[in-house]
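Q: Structural data only, the sequence is not supplied:
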């Protein structure tokens, strides 16, 4: 499956805001947005007036990059959200938030979503006692996520714990730091998602 493999800081600059793709670095003065707050490329500093379609497209691209989702999968998530009861845009964000890699990140078991995705892919986590290595695995209320026993003593995990030790876990999740386990206590409500997203623009884009 194709995936973006170039410098991820370029994605933040393209969207004009932090996407928190580099973990701890994003909170320092080394962040590319802090140093060069304009789009990459020779025309990056030029002022451009965007069309309505362009604004909607940029919002979709930003959300895709926040969660590290490819185009085809994002479209599937939108269709899934449209079939559910409730507000389509909020349903979409709820689906994205309940991906396993995102939940690992929200629990503080990874310093960024890309790192959390890599940890899941390498088999470091279990869901309800069974090893799951699929980052896009969608969790349900009551599911228990745990760091695999063999992974708990690794230097990588210790380093992550040192960085994320004071991270606030969203109220829709429960976390036992001593045992490296988390639980989906409820589905996330819109107010629980702290990302600067205007989901109605994405709905408008797909409604054309």
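A: Arrived safely. This is a predicted model, so every value here is computed, not measured.

Q: For the rest of this, base every contact and every neighbour count on C-alpha atoms.
A: Noted.

Q: Please enumerate the helices of this protein.
A: Assigned by DSSP state H, the helices in the chain fall at 9-15, 32-35, 52-67, 71-83, 88-97, 100-106, 113-121, 155-164, 199-206.

Q: Next one for the comparison:
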């Protein structure tokens, strides 16, 4: 399946949660799920009995949509997390959090992960002084992400940095706004991921 290119507000309504896919719009009264908190479509307001499998599937789809990952790639992350030491569900979330596009978003250089992925693809950042354009790169503790000199006048990036206070920066990252760079201080922990995610349901789904 190709990457979804339709109206992203429908995805939030389908999952019944704010996924913050639309940037600053998600923090305003224009947010679709605040106006219509039921699934899209003509049967959206009907009563639907959801099975255990359905609950697990929806949780997996929700996390995929939050991070903008296709199914095959998401399954690969799960298999990697399953081979790692520790709790599989938490390992999965840590791998997703350490993606370069997510780090760009978390540091406030973009208002959404989709926008962050585009900025990375267009080569606006360096990692440890080297130009990068692969959104899935796993950032490691101690590595420095910096906005390239020629990209510092981009209005959208500057506006996003000014608005990052609303979203907050997690403790495992450090932002130097004046130098337009961020550092990964440590590995993320479960408490840093504040989205309403029940990762155990995903583990149960893939363990069948």
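A: That came through fine. Treat the numbers as computed from the prediction; the structure is a model and nothing was measured.

Q: Any idea what the TM-score is?
A: Superposed pair, TM-score by TM-score structural alignment, normalised by the length of structure 1: 0.97. Supporting alignment: 208 aligned residues with a Cα RMSD of 1.2 Å.

Q: Of the helices of structure 1, give the one that comes closest to residue 139 of structure 1.
A: Among the helices of structure 1, the nearest to residue 139 of structure 1 by Cα to Cα is helix 100-106 (6.4 Å).

Q: Highest mean neighbour count across the helices of structure 1, which stretch is it?
A: Most buried of the helices of structure 1 by mean neighbour count (mean count of other Cα atoms under 10 Å) is helix 100-106; its value is a mean of 25.

Q: That one vs structure 2, average offset?
A: Helix 100-106 of structure 1, aligned to structure 2 and superposed, deviates on average by 0.6 Å (mean Cα distance after the TM-score superposition for structure 1).

Q: ok now that helix, how far from the chain's centre?
A: With Cα atoms, centre = their mean, to the nearest Å as the basis, helix 100-106 of structure 1 stands 7 Å off its chain's centre.

Q: which outside residues touch it?
A: 67, 96-97, 110-113, 116-117, 120, 134-139, 169-170 (Cα atoms under 8 Å, 6 or more residues apart in numbering).

Q: just stretch 81-94 of structure 2 next, same as before
A: 77-78, 80, 95, 187-190, 199-200, 202-203.

Q: between the residues you listed, which is nearest residue 17 of structure 2?
A: Closest approach between these and residue 17 of structure 2, by Cα to Cα: residue 199, at 15.2 Å.

Q: coming back round to it: out of the helices of structure 1, the one nearest residue 183 of structure 1 is which?
A: Closest to residue 183 of structure 1 of those, according to Cα to Cα: helix 100-106, at 9.4 Å.

Q: Next, name the residue at the spatial heart of structure 1.
A: Among the residues of structure 1, the one closest to the centroid is residue 67, at 3.2 Å (Cα atoms, centre = their mean).

Q: how much space between residue 11 of structure 2 and residue 41 of structure 2?
A: To residue 41 of structure 2, residue 11 of structure 2 is 12 Å away according to Cα to Cα, to the nearest Å.

Q: just residue 98 of structure 2 next, same as before
A: The value you get for residue 98 of structure 2 to residue 41 of structure 2, if Cα to Cα is used, is 35 Å.

Q: more crowded one of the two?
A: Set side by side, residue 98 of structure 2 and residue 41 show more neighbours around residue 98, with 20 against 9, by other Cα atoms under 10 Å.

Q: who's in contact with the more buried one?
A: The contact partners of residue 98 of structure 2, by Cα under 8 Å, 6+ apart, come to 137-140.

Q: ok, now with 6 Å
A: Applying Cα atoms under 6 Å, 6 or more residues apart in numbering to residue 98 of structure 2 gives the contacts 138-139.

Q: what number of residues lie near residue 37 of structure 1?
A: Neighbours of residue 37 of structure 1 under the rule other Cα under 10 Å: 18.

Q: meant to ask about residue 50 of structure 1
A: Close neighbours of residue 50 of structure 1, defined as other Cα under 10 Å, add up to 10.

Q: That one matches what in structure 2?
A: Counting by TM-score structural alignment, residue 50 of structure 1 corresponds to residue 50 in structure 2.

Q: Centre of the chain to stretch 39-48 of structure 1, how far?
A: 26 Å.

Q: got the buried residues for that stretch?
A: 39-40 (16 or more other Cα atoms under 10 Å).

Q: contacts for it?
A: Here stretch 39-48 of structure 1 makes contact (Cα under 6 Å, 6+ apart) with 13-14, 38.

Q: And for stretch 158-171 of structure 1?
A: Contacting residues not belonging to stretch 158-171 of structure 1 are listed as 107-108 [Cα under 6 Å, 6+ apart].
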